[in-house]
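Enquirer: how would this look folded up:
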Amino acid sequence: MVQASNRLSRRSLLSAAGLGGLALLAGCGKGDDGAAVVRVGYQKNGVFLLAKQRGEFDKALLRAGAAKVEWLEFAAGPPLLEALAVGGIDLGGTGDTPPIFAQAAGAPLLYAAVQKLSGKAGGILTQANSGINSIADLKGRKLAFTRGSSAHNIAVVVLESAGLTLDDVQVVNLGPADAAAAFAQGGIDGWVIWDPYYTLAQQQNNARILLPGGASGTGGAAYALAHRDFAAKRPALLAAALDALAADGHWAEQNRGAMAELMARETGLSLELLRDTVERADFAYTPITAEVIAAQQTVADRFHRLGIIPVPVKIADAAWTGWKGA
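Expert: Below is the predicted model of the structure:
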């Protein structure tokens, strides 16, 4: 579906941030803080998945005083942020853009740790026979990405590098699975996407790389995000959780073959595909620094300047610097 506008109303902002169902979920309330149950949101990829499967994360938190670790699976970043916003989880991870939308919508999140990304695990694709040979050629054409995702920011940056804006293309707001189907059927001209969809499209759907990931300053970041109450009431547990995530990230970087095997078991994707994608992935978690805050502020300012989010966002107000690194 093509967006009617590239500007988001307050209601649309809530939806893009994953907070559209906030009123419904708020009634669920929070868990028993006195029980020191740490609730962690994860998706079937990356370090959070590894942390759940290896079990070292749980052991580390139990040693640090947690009574229990509960893992809750989410299909994507927006619903994970929704759960974080209403206190359904204490910790989770997403790319750089979703928390900006959530912060603009008033979610009580904190940036607790960062993964600096090379951007190699994604990029912009077009069909091999599309006749589109540069970003400038996308003018007037259909460009697909998931609104509120890291791909949204990449689209903005890349178009600006070619002297274009989102108003110069036909923006198609689709989740990865729907976009993959549309791309395979020739319904979109360009697609901003990440692995494993990025590699799958090249292998199965005659996709050609229009712009490789990491070009035009599109590396970006991913974040471990914490609920404000968890950070305020359990700072030692949060620090221990980040230590454990960093240790799992280091393990993944040193054992990429084993990481690919784990992801193949969990996702059902081929081991050959995942060996390829894992080689390009970034796993290391590091502390939130002034440099990290400034980089994320640049993204937030860009979205506000373009009117994509209706209110300015101050990243420093949501930065947690209580973790100094493992």
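Enquirer: when you work out contacts or count neighbours from here on, use the C-alpha atoms and nothing else.
Expert: OK.
Enquirer: who touches the longest helix along the chain?
Expert: Of all the segments of type helix in the chain, defined by DSSP state H, the longest one is helix 235-254. Contact with helix 235-254 is made by 47-48, 50-51, 56-57, 60-61, 64-66, 112-113, 226, 230-231, 258-259, 282-286, 322-323, 325-326, as judged by C-alpha atoms under 8 Å, 6 or more residues apart in numbering.
Enquirer: go on, stretch 151-159?
Expert: Contacts of stretch 151-159 (C-alpha under 8 Å, 6+ apart): 97, 135-136, 145-146, 165-166, 192-194, 216-218, 299.
Enquirer: residues in contact with the residue nearest the centre of the chain?
Expert: Computing the C-alpha centroid of the chain and ranking residues by C-alpha atoms, centre = their mean puts residue 95 first, at 2.3 Å. With contacts defined as C-alpha under 8 Å, 6+ apart, residue 95 is in contact with 77, 149-150, 221-223.
Enquirer: in CSV, list these along with neighbour count, secondary structure and distance to residue 43.
Expert: Formatted as CSV, the contacts of residue 95 follow (neighbours: other C-alpha atoms under 10 Å; DSSP: H, G, I helix; E, B strand; the rest coil; distance: C-alpha to C-alpha, whole Å):
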residue, neighbour count, secondary structure, distance to residue 43
77, 23, helix, 8
149, 24, coil, 14
150, 25, helix, 15
221, 20, strand, 16
222, 23, strand, 13
223, 23, strand, 13
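Enquirer: mind listing the helices for the stretch 51-200 of the chain?
Expert: Along the stretch 51-200 of the chain, the segments classed as helices by DSSP state H, counting those that start in this stretch run 56-63, 77-85, 97-104, 150-161, 176-184, 197-204.
Enquirer: counting by contacts, list what the fifth one packs against.
Expert: Secondary-structure packing of helix 176-184 (3 or more C-alpha pairs under 8 Å, 6 or more residues apart in numbering; DSSP states H and E): strand 142-145, strand 190-194, helix 197-204.
Enquirer: to compare against the first, here's the next sequence to fold:
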Amino acid sequence: MKRTAVAVSAVALLLPLAGCGGSAEAGDGSTVTVTVGYQSKTINTVTAGTLLRSLGSFEKQLNALDDGITYKVNWQDYATGAPITAQMTAGKIDIGSMGDFPLLLNAARGKQLNQPTRLVSVTGYNLRGGLNTIVTAPDSALADLEDLRGKKVSTSVGSAADGTLVRALQRAGLDPEKDIEKLNQQPAVGASALSAGSADALSQFVAWPGLLAYQGKAKALYDGAELDLPTFHGVTVREDFAKRRPAVLDAFLKAQAEATDYLGEHPVAAAERVADATGLPSEVVYLYNGAHGIATFDPAVKPQLVAALKEDVPILKAAKLTGDVDVDAFVDDQYVKKALGAEYAERLSSAPPTAASEVWPKGADETRTFKTPAELLTYVARHKDGVRAAYVPDATTGTLWFADKAVWVADGEQLLPFLTTATAEAYVAGHGGARVITYDEALERAS
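Expert: Next up, the predicted model:
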């Protein structure tokens, strides 16, 4: 009988890592170490990383192979996708997960070093781009993108959040290279810089914007969903590994599908699991990964996501981070199609859930859903001491946000939430009689 062991995760990039493929005879068979690179706090990848590891689904699928091999899974945790790519192209990580922009760099670097990689599945996505947000300090006078002119903006160059920053500035008529001072920083460093005042704004990916807003350390300045361009994270694999160990990759993709289904069926429990593993507040995890969260999880490689990936290439080329990338050659969905079988077509055609308002009551293992933000406010006003978290979708983009951190507008009998002051004021300007009100005023009106 084959056994599966879990190796201790290493976080230091320079530690020696055991790559897959080397096997040593052990008893009646060989031993193979599969090294998986993931980003525990980039919670849009949990179905290929944090949650998957917590559930033990990959190890169970490997056990089910019953091929006489003892498999060891070596989980490697990183803050961003760049070091995962470095280790993959060095032959030290077999399977990795990262965002769309890092995926393109993964493809380019793999081809450059003759260590080709392939995008084999998707973890989570947002069809409008809401996974990335630009935030500023809670007491900042900055109100819109134009206010960033001449300011210091922290981001991680080459990341999806950097792509959002570049596109947003360009649409606002600003030159990303000349009109701001871009600080290339890791997310945690950028968050500290924002708090210390050495950065005026921060453009980052999940879960940093939501975390900082939840902690009262930031407010949203720009919702990435305003771009109306899909953003996603996905799973990449070394091509030689996929060809040499197709059964292992198949086991991984089946396990990813199991983790995806678990998240969909038990969103609160999944949020708690991820929170326990990462130290992130459960309320923040649920903002992104909940039943109506910012991210939708599905391993299918949807055509609109591939199309968006192609639109990302010029942004990276303009930043001189890569040359041309053959996206069609990089995307290889044959493995996930085989792993999921007949259900793949159903997943491919599935759509994100309809936007809704949610309350997570204290002590509850499930949330309550409301048709309108006003109905949610009525509930919160009547149960102020019994609410763990309340979430509302932006009135224009549908991006979920914390109700007490949203910018509220009263328009007749309507109470409308917005992520940012700019979008709220834009709505007010186009609707006579509408006005911005405080959260407390919104609660009072709804009670």
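Enquirer: TM-score for this pair?
Expert: Laid over one another, the chains give 0.83 as their TM-score (TM-score structural alignment, normalised by the length of the first structure), with 303 aligned residues with a C-alpha RMSD of 2.6 Å.
Enquirer: looking at the helices of the stretch 51-200 of the first structure, spot the one closest to residue 295 of the first structure.
Expert: Nearest to residue 295 of the first structure among these is helix 97-104 (11.7 Å), distances taken as C-alpha to C-alpha.
Enquirer: go through the closest one and flag the buried ones.
Expert: The neighbour-count check on helix 97-104 of the first structure (16 or more other C-alpha atoms under 10 Å) flags 97-104 as buried.
Enquirer: one step back: next, format the contacts of residue 95 of the first structure as a markdown table and append distance to residue 141 of the first structure.
Expert: Formatted as a markdown table, those follow (distance: C-alpha to C-alpha, whole Å):
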| residue | distance to residue 141 of the first structure |
| --- | --- |
| 77 | 27 |
| 149 | 20 |
| 150 | 21 |
| 221 | 28 |
| 222 | 29 |
| 223 | 32 |
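Enquirer: any idea which of these is the one closest to residue 207 of the first structure?
Expert: When the contacts of residue 95 of the first structure are ranked by distance to residue 207 of the first structure (C-alpha to C-alpha), residue 150 comes first, at 20.5 Å.
Enquirer: how much space between the equivalent of the closest one over in the second structure and residue 101 of the second structure?
Expert: Applying TM-score structural alignment, one finds that residue 150 of the first structure aligns to residue 160 in the second structure. Distance, residue 160 of the second structure to residue 101 of the second structure, using C-alpha to C-alpha, to the nearest Å: 5 Å.
Enquirer: can you report how many residues lie near the residue lying closest to residue 238 of the second structure once chain neighbours are set aside?
Expert: In space, and not counting its chain neighbours, residue 238 of the second structure is closest to residue 117: 4.4 Å by C-alpha to C-alpha, 6 or more residues apart in numbering. Applying other C-alpha atoms under 10 Å, we find 30 other residues in the vicinity of residue 117 of the second structure.
Enquirer: contact partners for the counterpart of residue 123 of the first structure in the second structure?
Expert: Matched across to the second structure, residue 123 of the first structure falls on residue 133, judged by TM-score structural alignment. Listed by C-alpha under 8 Å, 6+ apart, the contact set of residue 133 of the second structure reads 161, 164, 203-205, 209, 220-224.
Enquirer: so what corresponds to residue 239 of the second structure in the first structure?
Expert: Under the alignment (TM-score structural alignment), residue 239 of the second structure pairs with residue 228 in the first structure.
Enquirer: so what's the residue count around its match?
Expert: Residue 228 of the first structure has 22 nearby residues by other C-alpha under 10 Å.
Enquirer: surely it and residue 110 touch.
Expert: Yes. Under the criterion of C-alpha atoms under 8 Å, residue 228 of the first structure makes contact with residue 110 at 6.1 Å.
Enquirer: related to what we said a few turns ago, would you mind getting the average deviation of the following helix or strand past the longest helix of the first structure from the second structure?
Expert: Beyond helix 235-254 of the first structure on the C-terminal side, the first helix or strand identified by DSSP states H and E is helix 256-267. Mean deviation of helix 256-267 of the first structure relative to the second structure after superposition (mean C-alpha distance after the TM-score superposition for the first structure): 1.4 Å.
Enquirer: which part of the second structure matches helix 256-267 of the first structure?
Expert: Helix 256-267 of the first structure corresponds to residues 267-278 in the second structure, going by TM-score structural alignment.
Enquirer: distance-wise, check the counterpart of residue 95 of the second structure in the first structure relative to residue 30 of the first structure.
Expert: Counting by TM-score structural alignment, residue 95 of the second structure corresponds to residue 91 in the first structure. Applying C-alpha to C-alpha, the value for residue 91 of the first structure to residue 30 of the first structure is 13 Å.
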